[in-house]
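Peer 1: Requesting a structural model of the entry that follows:
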Amino acid sequence: MYKLRLKNATLDETDMRIVSALAENARIAHAELARMVGLSAPSVAERIRRMEDAGVLRGYTIDLDPAAIGLAITAWLRIRPLPGKLQKVAEILAETPEFVECDRVTGDDCFVAKAHVRTVQDLEVLIDRLIVHATTNTSVVQSSPFDRRLPPLVPIR
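Peer 2: This is a model prediction of the structure:
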């Protein structure tokens, strides 16, 4: 059994195979998933429900290509709020739909945020919203060597 840090739930080998299969195709039918892992469909459904209840599976989503809908530029912004502006910067990031990911981090910067925009001018507008309240360092993504993936499903010692 594998112990999960946050929810005190356990994953066995079958659960990990279910999670991996769902990561590949979240729309897979329970019957097909059951065949893949050697269980009945009701057993698979119960395991999925248990993992949802434990917070292991937090949702199901689509994989959208931003460039295919005209958002040709992806950028990562490292953001350091000016003194007293941390909450204001967090609000701007949360309210700006072009920012699709944001983490509060340790180190010199407080936030690392990912944005998708149509043009360099649109990126400039995003930066201008922030520079009244923070300093920024922006990196434009040239390419991604691999797609987003699951963290390793390994024993926690």
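Peer 1: use CA for all of it now, contacts and neighbours both
Peer 2: Fine.
Peer 1: which SS state does the residue nearest the centre of the chain fall under?
Peer 2: With distances taken as CA atoms, centre = their mean, the residue of the chain nearest its centroid is Glu101 (6.8 Å). Classification of Glu101 using DSSP: H, G, I helix; E, B strand; the rest coil returns strand.
Peer 1: ok, it to Pro81 distance?
Peer 2: Counting by CA to CA, to the nearest Å, the gap from Glu101 to Pro81 is 17 Å.
Peer 1: quick one: contacts of stretch 31-45?
Peer 2: Thr14, Arg17, Ile18, Ala21, His30 (CA atoms under 8 Å, 6 or more residues apart in numbering).
Peer 1: can you give me the end-to-end distance of that stretch?
Peer 2: 9 Å.
Peer 1: swap in stretch 87-106?
Peer 2: Start-to-end, stretch 87-106 (CA to CA) is 16 Å.
Peer 1: Here is the second sequence; please produce its structure so I can put it next to the first one:
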Amino acid sequence: MVDKLNWAILQELQKDARASFSEIGRKVGLSSPAVAERMKKMEDAGVINSYKVNISHQKTGYQLRAVITLRAFTGRLKAFLETVSTYKEVLNCYRITGNENIIMEVILKDQVNLEKLIDQLITYGETRTHIILSKVVDDAPILPR
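Peer 2: Below is the predicted model of the structure:
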């Protein structure tokens, strides 16, 4: 399903998901209808799941980014997993292996909001917080195999 041309289309979409079929076609060497047909097939097959907006959180007043790990107390992991989606500050949350059970990327307005979030999280387990200073690598593009 994902041949060389589809990989090229996917890479162009990752650069700009709003690019027109004709723009993508010029870059990958296909006609506009051919690009549209390939994208539709990739959507139907679940290769393309959605198109998203990339928001500048800093410009919306959310200046503080952090990574928080959680080592759940015995019997508290399930309760946390049922609740985590209600925290508006959580951008991403992953269940992981190792000493901690959870790693989250969060965005907050300031340290006061970070403290409030941590106060909520410590009812589920031991937390460790790392403030993000800067982004070193942008979202890595997919690479064909």
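Peer 1: now what about the TM-score between them?
Peer 2: Remark: TM-score between the superposed chains equals 0.94 [TM-score structural alignment, normalised by the length of structure 2]; 145 aligned residues with a CA RMSD of 1.1 Å.
Peer 1: which among the contacts of stretch 31-45 of structure 1 gets closest to Glu52 of structure 1?
Peer 2: Ile18 (12.3 Å; CA to CA).
Peer 1: which position in structure 2 aligns with that closest one?
Peer 2: In structure 2, the residue matched to Ile18 of structure 1 (TM-score structural alignment) is Ile9.
Peer 1: Please apply the same query to Ala115 of structure 1.
Peer 2: In structure 2, Ala115 of structure 1 lands on Val106 (TM-score structural alignment).
Peer 1: can I assume that match sits in a helix?
Peer 2: No: counting by three-state DSSP, Val106 of structure 2 falls outside a helix, being strand.
Peer 1: I'd like the distance between it and Tyr94 of structure 2.
Peer 2: In terms of CA to CA, Val106 of structure 2 sits 12 Å off from Tyr94 of structure 2.
Peer 1: More neighbours: the two, which one.
Peer 2: Val106 (21 against 12; other CA atoms under 10 Å).
Peer 1: roughly how far apart are that one and Asn99 of structure 2?
Peer 2: Counting by CA to CA, the gap from Val106 of structure 2 to Asn99 of structure 2 is 20 Å.
Peer 1: again, but for Gly46 of structure 2
Peer 2: Applying CA to CA to Gly46 of structure 2 and Asn99 of structure 2 gives a distance of 34 Å.
Peer 1: now Trp7 of structure 2
Peer 2: Counting by CA to CA, the gap from Trp7 of structure 2 to Asn99 of structure 2 is 37 Å.
Peer 1: Of the two, give the one with the bigger neighbour count.
Peer 2: Of the pair Trp7 of structure 2 and Asn99, Trp7 is the one with more neighbours under other CA under 10 Å, namely 17 against 10.
Peer 1: Ile48 is in contact with the more buried one, correct?
Peer 2: No: applying CA atoms under 8 Å, one finds Trp7 of structure 2 not in contact with Ile48, separated by 11.4 Å.
Peer 1: now the helices for structure 2?
Peer 2: Counting by DSSP state H, structure 2 has helices at residues 4-15, 21-28, 32-44, 77-83, 111-121.
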